[in-house]
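Visitor: just the structure for this:
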Amino acid sequence: MSRLWQARFFTTVNHLRDLPRLDVPEIAFAGRSNAGKSTAINILCNQKNLAHASRTPGRTQHINFFSIGGAHVAQHRKDPVKEDEIEAFLVDLPGYGYAEVSGNAKLHWQKLLGDYLMTRQQLAGLVLLMDARRPFQPLDIQMLEWFAGAGKPIHCILTKSDKLNRNESSKALHQTKTTLKSYVDEKGQPFPFTTQLFSAPKRVGLEEATNWIQELTGLSRTDPASEENQPE
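Guide: Predicted coordinates for the structure are as follows:
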């Protein structure tokens, strides 16, 4: 069973001072507001409503934390999360790419997002979600190049791959890999960038994405919690 199925909502943060103080690895999810980020988080965690998609894309301006460990798998259970048993966090960042957000709110949002990504020591890596039909939009490239300076892994998930046929999917994946390989550091070494195809309806790419997250956070090296009396 995937350790991500243990995900539980932990807290919502609107200021850096409110970030969780637990020293556990975090994996952040970023992407355009229409890239299917919430859907991907939900299916990776095998839950329908863990991450909520706003009816108006671009309106969510907070950082949402989901804990792994310290609680039973089923989110509807009322048992509290044991903070001393939390092993990792999945972090849902505000979607970007919509102009409807007011100027002041957008500035606060961008500062919160930027400060978190560049200063959070516990951040182990970034999942960058892009529509497989339209990868590397200008804001995606900006996010990729900006976060590359942190020297941490980025895993590009090409969502909605079910909207493409086999040839189109292969081409999108090849082009993405080629683009990522073009990024090198000052020593000519490639950045730790990886990519994959993903489809929530077809359940394509779940295992690959799950393995990347669990390896980076160390969840794959820990014993899963007892599954006794837990739903399958």
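Visitor: only C-alpha atoms from now on, for both contacts and neighbour counts.
Guide: OK.
Visitor: which elements pack onto the longest strand seen in the chain?
Guide: For the chain, the strand with the greatest residue count under DSSP state E is strand 123-131. Applying 3 or more C-alpha pairs under 8 Å, 6 or more residues apart in numbering; DSSP states H and E, one finds that strand 123-131 contacts strand 26-31, helix 138-148, strand 154-159, helix 206-217.
Visitor: sequence B follows; please return its structure for comparison with A:
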Amino acid sequence: MRILLVEDEDAIANAIVRGLDAEGYVSEHASDGITGLWMAQESEFDVVVLDIMLPGLNGYEVCRRLRESNDSVPILMLTAKDGEFDEADALDLGADDYLTKPFSFVVLLARIRALLRRTSAGRDPILGTGTLRLDVSRARCWRGNVEIALTAREFALTEFLLRRKGHVVSRLTIAEHVWESDLDIDSNVVEVYIGYLRRKLDRPFGTHDITTVRGLGYRLLDSPLEETTAGNG
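Guide: Prediction:
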């Protein structure tokens, strides 16, 4: 999941970025409204966390322009102000949620997850292929009836592959959506994590769903979902 943070206070921005990275999200940061608007329009993000008091363009204006361009990305507004009119203004302009500073990272993370659940509700919160299932809203994974423990990064990579099952995705594309976009192109971290997933999702079950397409990238096979009772617990 990719999150754009538009925040001009470096201490706050650095803390949020570190926290999101630890939770397995890919975060991009802009320190002014003009750059934030450009990044939101040029790249695909799952959530935009947007401060109101920004240099260049304030958060209200960034939000307004995104909505005028029919961009439906979920927007969580941040502000040091505290008042019902500020909240009303943000929501009237198209923001999906509102959080007043100071706030805890735990609360911010909960709000982000809530926005992601709302977004995934319009898609399919249960992703799968063959006997592999991923419950996006509860962050749980099964192969058949066996629940598999995944780290935050492994879960993000599995979700990314499942949403593109049947299609070849390049190492660069994976890196941009599951890791930071400036990941060293010569790094083998993608291959390492593909190996982790094969050892957890394929080999113990005698399957080979994650395939390597030489010179192009990786593909998760698109197989008919098999009926199981996984996820009922």
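Visitor: after superposing, what score do the chains get?
Guide: In this superposition the chains share a TM-score of 0.41, using TM-score structural alignment, normalised by the length of the first structure; 128 aligned residues with a C-alpha RMSD of 3.9 Å.
Visitor: returning to what we had before: tell me the angle of the longest strand of the first structure relative to helix 138-148?
Guide: 160 degrees (axes from the mean of the first three to the mean of the last three C-alpha atoms, to 10 degrees).
Visitor: quick check: angle from strand 123-131 of the first structure to helix 206-217?
Guide: 160 degrees.
Visitor: before we move on, the earlier item: is it possible to get TSV of the helices and strands packed on strand 123-131 of the first structure that adds distance to residue 40 of the first structure and mean neighbour count?
Guide: Supplementary listing: these in TSV, determined by distance: least, C-alpha to C-alpha, whole Å; neighbours: other C-alpha atoms under 10 Å:
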stretch	distance to residue 40 of the first structure	mean neighbour count
strand 26-31	10	24
helix 138-148	17	15
strand 154-159	8	25
helix 206-217	9	17
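Visitor: looking at these, which is nearest to residue 174 of the first structure?
Guide: strand 154-159 (11.4 Å; C-alpha to C-alpha).
Visitor: which element follows that closest one toward the C-terminus?
Guide: Where DSSP states H and E defines the elements, the next helix or strand beyond strand 154-159 of the first structure is helix 166-181.
Visitor: helices or strands up against that following helix?
Guide: Against helix 166-181 of the first structure (3+ C-alpha pairs under 8 Å, 6+ apart) you get strand 193-197.
Visitor: which elements pack onto the strand it packs on?
Guide: Judged by 3+ C-alpha pairs under 8 Å, 6+ apart, strand 193-197 of the first structure is in contact with strand 154-159, helix 166-181.
Visitor: any idea which of the ones you listed gets closest to residue 109 of the first structure?
Guide: strand 154-159 (21.3 Å).
Visitor: helices or strands next to that closest one in the packing?
Guide: strand 123-131, strand 193-197.
Visitor: now the angle from the shortest one to helix 166-181?
Guide: With the same axes, to 10 degrees as the basis, strand 193-197 of the first structure and helix 166-181 are set at 170 degrees to each other.
Visitor: and strand 193-197 of the first structure with strand 154-159, angle?
Guide: 20 degrees.
Visitor: and strand 193-197 of the first structure, what's buried?
Guide: Residues 193, 194, 195, 196, 197 are the ones in strand 193-197 of the first structure that count as buried (16 or more other C-alpha atoms under 10 Å).
Visitor: from residue 180 of the first structure, how far out is the fourth one?
Guide: Right, residue 196 of the first structure. Distance of residue 196 of the first structure to residue 180 of the first structure, computed by C-alpha to C-alpha, to the nearest Å: 12 Å.
Visitor: what does the last one give?
Guide: In this structure, residue 197 of the first structure and residue 180 of the first structure are separated by 14 Å, where distance is defined by C-alpha to C-alpha.
Visitor: what of the second one?
Guide: Plainly put, residue 194 of the first structure is 7 Å away from residue 180 of the first structure if you go by C-alpha to C-alpha.
Visitor: which one is residue 127 of the second structure nearest to, not counting chain neighbours?
Guide: Distances taken as C-alpha to C-alpha, 6 or more residues apart in numbering put residue 134 closest to residue 127 of the second structure, at 5.0 Å, once the chain neighbours are dropped.
Visitor: secondary structure class for that neighbour?
Guide: Per DSSP: H, G, I helix; E, B strand; the rest coil, the local secondary structure of residue 134 of the second structure is strand.
Visitor: ok, now which ones touch it?
Guide: Counting by C-alpha atoms under 8 Å, 6 or more residues apart in numbering, residue 134 of the second structure makes contact with 126, 127, 128, 140, 141, 142, 159.
Visitor: try 10 Å this time
Guide: Applying C-alpha atoms under 10 Å, 6 or more residues apart in numbering to residue 134 of the second structure gives the contacts 125-128, 140-143, 147-148, 155, 158-159, 162, 230-231.
Visitor: please apply the same query to residue 91 of the first structure.
Guide: Going by C-alpha under 10 Å, 6+ apart, residue 91 of the first structure touches 10-12, 26-30, 41, 63-67, 123, 126-127.
Visitor: now a ChimeraX select for only the buried ones of the residues you listed.
Guide: Entered in ChimeraX, the line below selects the buried ones among the contacts of residue 91 of the first structure, by 16+ other C-alpha under 10 Å:
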select :10,12,26,27,28,29,30,41,63,64,65,66,67,123,126,127
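Visitor: ok, which stretches of the second structure are strands?
Guide: For the second structure, the strands defined by DSSP E occupy 2-6, 26-30, 47-51, 75-79, 97-100, 126-129, 132-135, 140-143, 146-148, 210-213, 217-220.
Visitor: hmm, back to that, can I get the buried residues of strand 193-197 of the first structure in a markdown table with distance to residue 167 of the first structure?
Guide: Output for these, formatted as a markdown table (distance: C-alpha to C-alpha, whole Å):
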| residue | distance to residue 167 of the first structure |
| --- | --- |
| 193 | 23 |
| 194 | 20 |
| 195 | 17 |
| 196 | 15 |
| 197 | 13 |
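Visitor: which one of those is nearest to residue 166 of the first structure?
Guide: Using C-alpha to C-alpha, residue 197 comes nearest to residue 166 of the first structure of the buried residues of strand 193-197 of the first structure, at 11.1 Å.
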